[in-house]
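K.L.:
Structure of the sequence below:
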Amino acid sequence: MVDLGRPRRGSPARYRQIACILTRHGLGFLVDRLGLPRPDRPDRGTPSQESRHLPPTLAARVRLALEDLGATFIKLGQILSTRGDLIPPELAAELGRLQDAVPPEPLEVVEEVIAEELGRPASAVFASLEAEPLGSASIGQVHAATLLTGEQVVVKVQRPRVAEQVEEDLAILSQLARVAQRRTSWGRVHHLPAVVDEFAATLRAELDYVREARNAERIARNFSGVPDLRVPAIYWAYTTQRVLTMERIDGIRIADRAAMQAAGIDLRAVAVRTLHMSLKMVLEDGFYHADPHPGNFLVGPDGSVGLLDFGMIGVLDRPTRENLLYLLLALVEGDADRLVDRMLALGIVGTTFQIEQMKHDIRHLILPGAGLPEEEPDVHRFLDGLLTMAYRRQLIVPSSLLLVCKTIMMHQALARRCDPECSLAEVLGSYARRLAVESYLPHRQIGRVLTALSDLGDLALTLPRHIHRLLLETEQGHLTVNIRIREIEHVLEVLNRLVNRLVLAIVAAGLTVATALLLQAYRFRGVEWIAGALLMAGFVAAVGLALWVILMVVRRRHH
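P.N.:
Presented below is the predicted three-dimensional model:
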């Protein structure tokens, strides 16, 4: 068992609990792979008893284990469901079904958190606070309430001690990521510690309700001229890092198609409105709602769309938005060559991936008929196929691009719930073409030209100094070139292990030969016992070393 170097926040009890839950769900091989402490017995039943009730697929067992492990691991699974470059498609699809619903905390506990955060009792803020929450998740729960001034609000309250548990779990995940990177090629290729660090930053942001409130206000400002989108107003006087008070928005859940039809709502208009909202956030604002599941959308009687829950937000800079715009436009037009060019510009690379093979794959992703112009491209099929291709080809895809792809796919699924005939390709085509034309308008180009001139001016001022320093270091013989070969550390580590095993094997063989020679040399009357002792000692040493070499080989193959 390796020493994980556990941080103080990663308690041994939590490590054992993780190992027990993994074993209970038929994932004991992960316990060994990650060097977790083997549980003496599962925390519920025996392995043989539990195996009768396990789901047949590995992906389903992983999902259930993550749900049992709590808030941090549920969020990890939800993030991984967007990372088609890291995990197989079937696992990504299964993790998309993760249920973040747990029994709610009692109202008394909720009121204690409110009093602690606001510095006064809940009764001094709210005229009423519903005991039954509107929703309950692993991090917090939402209650309907009425302010003393009469406004109808909802209050989002974080569970007690959830932040401490999340920090402990993040510390453990960081350690396990380093172990996985050392022990598996998958971990090394994808640099798992960096993936965990990025996930940790995302989760910590979700724990901060002040940040969520600011996210909501920024999206409200971005849509200030769009009356068809409603964003709840924030009541800052009653908002802290663990308590969020916002306007209550009423409406029909976007997944309830029958209720919207009964209310006389134009489903086609709602579907198109949802897609326009998504495209505006992604392609124009660069600040988008990254958790567009049906529970976060309410449709008003007039067909307006209300947006909820701003904890998970994606951000795209201007160059990324422009490249993504032209990538989607090339997709709609069925141009595989331009698609590949934009993919490379977005930072999608592969160590052994050939450009022509990529174009071949892209043509089959765009259309089932390998790019027939009379067929309409399926945007969802392309994006889903792109994630699958990234995993199969071991492409390096920026995580921000993966998240936005998943978000667009989820928005298309929402639109299809309202109107199965709604075409994202049609909406996207007209929207992207309009943006492409607008990008060449004079006022847009003036800004870009001024920025480029400013950068060029800075370069002109600093370039002579850099050239002078380079020439001076070259003349003085101080110029050094640092070259780093990828994976060279891993190669050296493997060679070091092989050499160590070879040395041990040679020593074991030498002891065996020396024992035989000593036996022959001391075979005379009166000292037979010396020969016997030497023979036994050499034999034991040789067998011990041989077993040690075999054990290391077996353990290496196992891991």
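
K.L.:
make it CA atoms for all contacts and neighbour counts henceforth
P.N.:
OK.

K.L.:
So which residue is dead centre in this protein?
P.N.:
residue 79 (3.4 Å; C-alpha atoms, centre = their mean).

K.L.:
helices and strands around the helix or strand that one falls within, which ones?
P.N.:
Counting by DSSP states H and E, the element that carries residue 79 is helix 71-80. Packing partners of helix 71-80 (3 or more C-alpha pairs under 8 Å, 6 or more residues apart in numbering; DSSP states H and E): helix 58-69, helix 89-95, helix 162-183, helix 192-207.

K.L.:
Please generate a structure for the following sequence too, so the two can be compared:
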Amino acid sequence: MSNTPEKIKNYYKFIHFMLKYWNSDLFRQSSAAAIDPELSDQDNDHNFDQSPDELVEDLKAMGPTYIKLGQLLSTRPDLLPDAYLKALANLQDNVSPVPFEEIKEIVEEELGTKISKAFNYFEEKPLASASIGQVHRAELLSGRPVAVKVQRPGIANKFMEDLETLDEMTALAVTHLETARTYAIDDVFAELRRILINELDYKKEAQNLITIKSNLKEYENIIIPEPVLDYSSTRVLTMDFVNGKKITSLSPLRRMENDYSGLVDELVDAYLQQIINDGFAHADPHPGNIKFTEDNKIALIDLGMVARFTPELQENLIELLLALSQSNGQKTARSLLKMSTLNENSQKHEFLKQVSDVIMESENSRAKDLQTGRILIQLNRLAVQNHIKLPVEINILGKILLNLDQIVAVLDPEFNLRAAIQENVHEIMRKKMLSELKPENFFSTLIETKNLIEHMPERMNKISENLANNEFKIKIDAIDEKRVTDGFQKVANRITLGLIIASMVVGAAMLMQVPSDFQIFGYPGLAMVFFLLAAVGAMVLSYVIIFRDENLHKKK
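P.N.:
Sure, this is the predicted structure:
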């Protein structure tokens, strides 16, 4: 829990940022698009008050938590125009390095020994410095070259303070603002919290490295650094050092001298394997997290952010990727609808038509057009416009493919990513089916079959006995019998009451012709009593029907 002065500072920083963008036409246009989806089509042609670069710089100035928030927003095409999504997707969090004395103190505290006793050498100048930690090159006593990632001092507390502020502000926004509820800001924040908490624990990243390295062991040209668990902790991660350069810095001459199409195909296959077969994928393959080695191999060096896909979702993603690779708009839309959440406002037919149009327009695209990931982002936007909620994993898949587009475009601009997806998906499906045919995968089925056979005679005897005694019953929960019965009873009661009121009016009219000493307002008293009772009953019945009827109330 942060202290009061720090909380006030955090609130001031957040409110100052929000006021700037709240009053901007970027926010107004996005808010209006949430109400009127047709306005979102104008976003890409509109010049907003704040440019994409300005938004990026403002988020950097806000601090590391908001940098991560910006990176997360890059997967939300329903919130911002394409130019802003692209700027946020490339948002890097390079910051000034921490003095080596502080780094040394953290390493020695976490490893429980002096740096000089754990390493032959430990370079003071970091290789890279980011918002959560910085990386130093070192060598173990065994001579093994390693990279040591060290968490910045106090960063965990800083993140938690910012998350506390965001949590409170998000709750207020969702409670009082329709726009915040439309955009599901609370879901965005929940995803940010999950990502940050995982990235703050280097033990989880070490386990991610081990898992993905094992899953991709068949890919000779894909390198995953192996962690050194004895030299790792929650705040220190030691792993193999990979010597290479940022993949986007590859020189044009080197690209001309080499054919990287095979390497690109292997990279695409490796990511499809993670998504479709393993259900555990590197979720942030942006160029800064991927190195190109001197021997023409690709290394994934930062696995703090991973995505998990359930078996059911994996099957749906197979259908989706195949439909995309075949440029089949109808199949693509139906695959998305199958895994979506719909409501009474969902416009399925419009969605089907719009998806088909998008797929047809991009049918002959190549890697240099950066289309595959962008298409998924467009489909996400179309889903939001048509009140269809896609699972968050579709956003993650869009981000993965968008980053892959950039890498593939550098290595082989003419690469046909769709054809590669189609070919590799079929091969991965074949491997998946073969793996599922292994004997160990039949054990659970055999146990269930055994239980079914054991209990079958007893159940059949019970069914035949109930049939013989005329006691066999089938219970269907499709209709609420009590609700239907209550409805009929309510109708019958109102009809009966209406007949009684009508009879009282008719009786009062007839009694008006009978002379009587008892009079009310100069009319026969008994007739007036019946008439007044009928009037009161009619007014009560009308009130109940108009103001208390459940169905009418819901329609209003």
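
K.L.:
Sketch out the strands for the stretch 201-350 of structure 1, chain order is fine.
P.N.:
According to DSSP state E, counting those that start in this stretch, the stretch 201-350 of structure 1 carries its strands in the segments 229-230, 243-247, 252-253, 287-289, 297-299, 305-307, 313-315.

K.L.:
Now render those as TSV, adding distance to residue 349 of structure 1 and mean neighbour count.
P.N.:
As requested, those are exported to TSV (distance: least, C-alpha to C-alpha, whole Å; neighbours: other C-alpha atoms under 10 Å):
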stretch	distance to residue 349 of structure 1	mean neighbour count
strand 229-230	37	20
strand 243-247	41	23
strand 252-253	40	18
strand 287-289	25	23
strand 297-299	36	23
strand 305-307	35	22
strand 313-315	21	18
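
K.L.:
closest to residue 143 of structure 1 out of those strands?
P.N.:
strand 243-247 (9.7 Å; C-alpha to C-alpha).

K.L.:
Where in structure 2 does the closest one align, residue-wise?
P.N.:
Using TM-score structural alignment, strand 243-247 of structure 1 lines up with residues 236-240 of structure 2.

K.L.:
Reformat the strands of the stretch 201-350 of structure 1 as TSV; add distance to residue 20 of structure 1.
P.N.:
Listed next are the strands of the stretch 201-350 of structure 1 as TSV, based on distance: least, C-alpha to C-alpha, whole Å:
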stretch	distance to residue 20 of structure 1
strand 229-230	45
strand 243-247	34
strand 252-253	38
strand 287-289	36
strand 297-299	38
strand 305-307	39
strand 313-315	34
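
K.L.:
Residue 159 of structure 1: which of the ones you listed is closest?
P.N.:
Closest to residue 159 of structure 1 of those, according to C-alpha to C-alpha: strand 243-247, at 9.9 Å.

K.L.:
and for the closest one, what are the contacting residues?
P.N.:
Strand 243-247 of structure 1 is contacted from outside by 113-114, 117, 151-158, 209-210, 213, 232-236, 238-239, using C-alpha atoms under 8 Å, 6 or more residues apart in numbering.

K.L.:
tell me the contacts of the aligned partner of residue 299 of structure 2 in structure 1?
P.N.:
Counting by TM-score structural alignment, residue 299 of structure 2 lines up with residue 306 in structure 1. Going by C-alpha under 8 Å, 6+ apart, residue 306 of structure 1 touches 229, 230, 231, 232, 249, 251, 297, 298, 299, 300.

K.L.:
from these, which single one is nearest residue 465 of structure 1?
P.N.:
After measuring the contacts of residue 306 of structure 1 against residue 465 of structure 1 - C-alpha to C-alpha - the closest member comes out as residue 231, at 51.5 Å.

K.L.:
Please report the distance of the closest one from residue 301 of structure 1.
P.N.:
16 Å (C-alpha to C-alpha, to the nearest Å).

K.L.:
follow-up on the earlier one: for the residue nearest to the centre of structure 1, what is the corresponding residue in structure 2?
P.N.:
When structure 2 is aligned by TM-score structural alignment, residue 79 of structure 1 is paired with residue 72.

K.L.:
so that match touches residue 192, yeah?
P.N.:
Yes. With contacts counted by C-alpha atoms under 8 Å, residue 72 of structure 2 reaches residue 192, the gap being 6.9 Å.

K.L.:
which residue packs closest to residue 511 of structure 2, ignoring adjacent ones?
P.N.:
On the basis of C-alpha to C-alpha, 6 or more residues apart in numbering, the spatially nearest residue to residue 511 of structure 2 that is not a chain neighbour turns out to be residue 527, at 5.2 Å.

K.L.:
neighbours around residue 212 of structure 1, how many?
P.N.:
Counted with other C-alpha atoms under 10 Å, the neighbours of residue 212 of structure 1 add up to 20.

K.L.:
mind checking what it lines up with in structure 2?
P.N.:
By TM-score structural alignment, residue 212 of structure 1 lines up with residue 205.

K.L.:
measure the closest residue to residue 300 of structure 1 other than its chain neighbours to residue 261 of structure 1 for me?
P.N.:
Distances taken as C-alpha to C-alpha, 6+ apart put residue 251 closest to residue 300 of structure 1, at 4.7 Å, once the chain neighbours are dropped. Separation of residue 251 of structure 1 from residue 261 of structure 1 (C-alpha to C-alpha): 13 Å.
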